[in-house]
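K.L.:
Here is a sequence together with a model predicted from it:
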Amino acid sequence: MIRGRGETLPFYVNRRIYYMTKVLVGMSGGVDSSVSVYLLQQQGYEVSGATLKLFDNEDIGILDKEKTCCSLSDVQDARNVAMKLGCRHYVFNYSQWFMEDVVKRFARSYEEGQTPNPCIDCNRYIKFSRMLERAKFLGFDYIATGHYAQVDRDPSTGRYLLRKGADSSKDQSYVLYTLTQEELSRTLFPLGKMTKQEIRTIAEGEGFVNAQKRDSQDICFVQDGDYAGFLERVMGVSSPTGDFVDRAGRKIGRHRGLIHYTVGQRKGLGQTFGKPMYVLDKKKAENTVTLGSHEELFSAGMVVSEVNWIAIEALKEPMEVTVKARYSMKEVAAVIYPLENGQVRVAFDEKQRAITPGQAAVFYQGDLVIGGGTIIGPVSEQ
């Protein structure tokens, strides 16, 4: 049986009964998760930390043991903070599942001509589902992370809600849209109402070794952002050369392989066409990359699949929302329509640029996450 948020477990000291809720915090070695431990302790929780070992650097073609989020120094930074705060620290080896559920899915998606966001899969399959499973096995009431987001509950429906972090410049609700009701009911986000500067100030005041540690960038398992090189060299992905074509299907050049391109790309095409040309589409079956003008990049809408609803049980009628079609995109106004087989059609108020298959689309109303899913492709006309 799941205890409600804030309910506690009894323990005894000198025959007197006390209550304390146990929380397992995912500690990456960075400042955000470290301050999360501190804040939860200040709120009266019994806190332990857990660092998730996701891969060995050698397995992903990285020889420098100090690079990426799984380096020995990251584990040591997390352990140092845990010792300073007097809490237990675990290291869980999830490398087998990370390779299957994140890295290989990333490679397969690129092979299919899509552009995936593996951070979303990592949250979906590793950081929340598997860590929560381990936490429950060890007797913890909640898990917590250093994400900038907030969890709430709708008193009328009883559904757990996901809201944006108060610091709009750091909000991470977009990469958390896959969280289930079970996961939301057992997850705490201590940083949800805070700014990054406030967090660094706390870390400096407490003397944390990682107080000024820079935030991780790009995909953790791809060295130097060279996705194509990683896919070919490490994952053995074969991406044969093929034809550049225009909208009418006419051949206008040769490409180096689908994995070297993404929708909206202009630079790095490897040849000139007498005018600026952009990647509009990739088709695995024909092994073609479609090029066109900047104006042709804009779409009236898109179709989204594998939708996870958070604020509602299901979409039964059109709904006005704002939507993000990639992490760095500003929200734009749209209407979402239910389709058969659980898919959703999104109609933008104004056409949007470079809608990319494989990316996530997340729907909002104000700071509330309604739900989200994976983009199948753009729709040219509504």
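P.N.:
Okay, I see it. Numbers count the residues shown, from 1 in each chain.

K.L.:
rest of the way, CA atoms for contacts and neighbours
P.N.:
OK.

K.L.:
Identify, by residue count, the longest helix of the chain.
P.N.:
Counting by DSSP state H, the longest helix found in the chain is helix 72-85.

K.L.:
Compute the number of surrounding residues for P240.
P.N.:
By the criterion of other Cα atoms under 10 Å, P240 has 11 neighbours.

K.L.:
list the contacts for it?
P.N.:
256-258, 287 (Cα atoms under 8 Å, 6 or more residues apart in numbering).

K.L.:
who does the next helix or strand after the longest helix of the chain touch, helix- and strand-wise?
P.N.:
Next helix or strand after helix 72-85 toward the C-terminus (DSSP states H and E): strand 89-93. Here strand 89-93 touches strand 46-53, helix 72-85, going by 3 or more Cα pairs under 8 Å, 6 or more residues apart in numbering; DSSP states H and E.

K.L.:
this is the other structure I want to compare:
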Amino acid sequence: MGLSGGIDSTVSALLLKEAGFDVYGAIVEIWSENSAGGQSGDEREKPWFERACCHLPMVKFLCEEYLHIPYVRIDQKQNFQKKIVDVFREGYHNGVTPNPCTDCNAEIKIKTLIDWAEQQKISYVATGHYARNHYSVRNRLWGIAQALDRKKDQSYFLSRVPEHVLRKVLFPLGHWTKDKVREFARSKKIPVEEMVENMEACFLSAKNVTSFLKREEEAHSSGNWNVTDINGEKIGEIPTGIGLTKGQRKGIGVANSERIYVKKVDVQNKVVIMGSKKDILNRNFRIRDPLGPLFQKKITGNLFVKFRSVMEAVPCIEKGDLRFELSNENDGVTPGQIAVFYDDEQMVLGSGILEPEEEMS
């Protein structure tokens, strides 16, 4: 059982115990105790092992006092730095918006849990993610689908985990709501109010990407960036465009009489191109690095896509050569982010990384 020290993984462990499973806890360590990251204020003062994503003292406390299960600590600090944090930085320096949580689930957390379980000859791995194990009769596929609690659904963040791996992963909370989870935890006397919850990248809990990247940017860059409209007319200057993302409106640092949004971050020329809401809409998109049965076999039924975890899946059709067309224009087509495809039953059929607009034509 992958444990974070949070309420969801704790309740999942309890449910598995009550169902008759022999449960072993495991926490994947991804930060060293002296990691400072890019945080400020109170967040900077907290050691990384006391963050919501990997709260070691809380895991120890819960396993010993409430769950009564053995647990192990699995060190993945170097891999996390190399495969997640460094790739995250590289993405922004290439002018795209990476998605570290999907990468972390696929490359670090679930992979690590599966590898450890296999070494111990343990049949299944479980996590506290909100997603449903699902079998599609129509397409004869095992996989995952959106959770009953759509507000908490995390199928999007699991979309880069290969199908053969997902067959070995259980999601006890797939048919639970968050309110029900809290109610159950309180009934078991678990200290719900003392447990931290984090729905963002663990190293960006202050929601300040630019600050996180600032020191590295200052080290290899000099001079301001130009901010222009879509016609190339200069609007203003900002210290850096690194950390900005397509569709962003606030925190740019330039004033304008009308609402304007980031359309493109041109790293090579140090230019941020702004546009109206209409200017950032797309109807067509293309992906790279496709993963999932959608790209391996004939799939029947309607196709839907999400570009963000919190958005409703919208209809789309395949156009060939990894190109797709939406039924309506959408502002979520952001290069570097993940496009996750679903069927009529909200089952994940596949995913891919969104290409820049110039690669879509």
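P.N.:
In hand now; what should we look at? Because the structure is predicted, anything quoted here is derived from the model rather than measured.

K.L.:
sorry, back to before: please tabulate the contacts of P240 of the first structure in JSON lines and include distance to R105 of the first structure, secondary structure and neighbour count as additional columns.
P.N.:
Output for the contacts of P240 of the first structure, formatted as JSON lines (distance: Cα to Cα, whole Å; DSSP: H, G, I helix; E, B strand; the rest coil; neighbours: other Cα atoms under 10 Å):
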{"residue": "R256", "distance to R105 of the first structure": "22", "secondary structure": "coil", "neighbour count": "16"}
{"residue": "G257", "distance to R105 of the first structure": "19", "secondary structure": "coil", "neighbour count": "20"}
{"residue": "L258", "distance to R105 of the first structure": "16", "secondary structure": "helix", "neighbour count": "26"}
{"residue": "N287", "distance to R105 of the first structure": "20", "secondary structure": "coil", "neighbour count": "19"}
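
K.L.:
Looking at those, spot the one nearest M194 of the first structure.
P.N.:
L258 (41.4 Å; Cα to Cα).

K.L.:
Now which residue in the second structure aligns to that closest one?
P.N.:
Matched by TM-score structural alignment, L258 of the first structure corresponds to G241 in the second structure.

K.L.:
Would you confirm that its match contacts K264?
P.N.:
No: with contact defined as Cα atoms under 8 Å, G241 of the second structure does not reach K264; the gap is 9.8 Å.

K.L.:
which residues do the two both contact?
P.N.:
V272.

K.L.:
what's the distance between I273 of the second structure and A52 of the second structure?
P.N.:
Relative to A52 of the second structure, I273 of the second structure is positioned 36 Å away (Cα to Cα, to the nearest Å).

K.L.:
how many neighbours does the spatially closest residue to E329 of the second structure that is not a sequence neighbour have?
P.N.:
Spatial nearest neighbour of E329 of the second structure, chain neighbours left out: R283 (4.3 Å); criterion: Cα to Cα, 6 or more residues apart in numbering. Here the number of neighbours of R283 of the second structure (other Cα under 10 Å) works out to 14.

K.L.:
What does R283 of the second structure correspond to in the first structure?
P.N.:
Aligned partner of R283 of the second structure by TM-score structural alignment: A300.

K.L.:
which residues in the stretch 151-300 of the first structure form strands?
P.N.:
160-164, 187-188, 242-245, 251-255, 278-283, 288-292, 298-309 (DSSP state E, counting those that start in this stretch).

K.L.:
so the fifth one corresponds to what in the second structure?
P.N.:
Alignment of strand 278-283 of the first structure against the second structure: residues 261-266, by TM-score structural alignment.

K.L.:
average offset between that stretch and the first structure?
P.N.:
Using mean Cα distance after the TM-score superposition for the first structure, stretch 261-266 of the second structure ends up 1.3 Å from its aligned counterpart in the first structure, as a mean over the superposed pairs.
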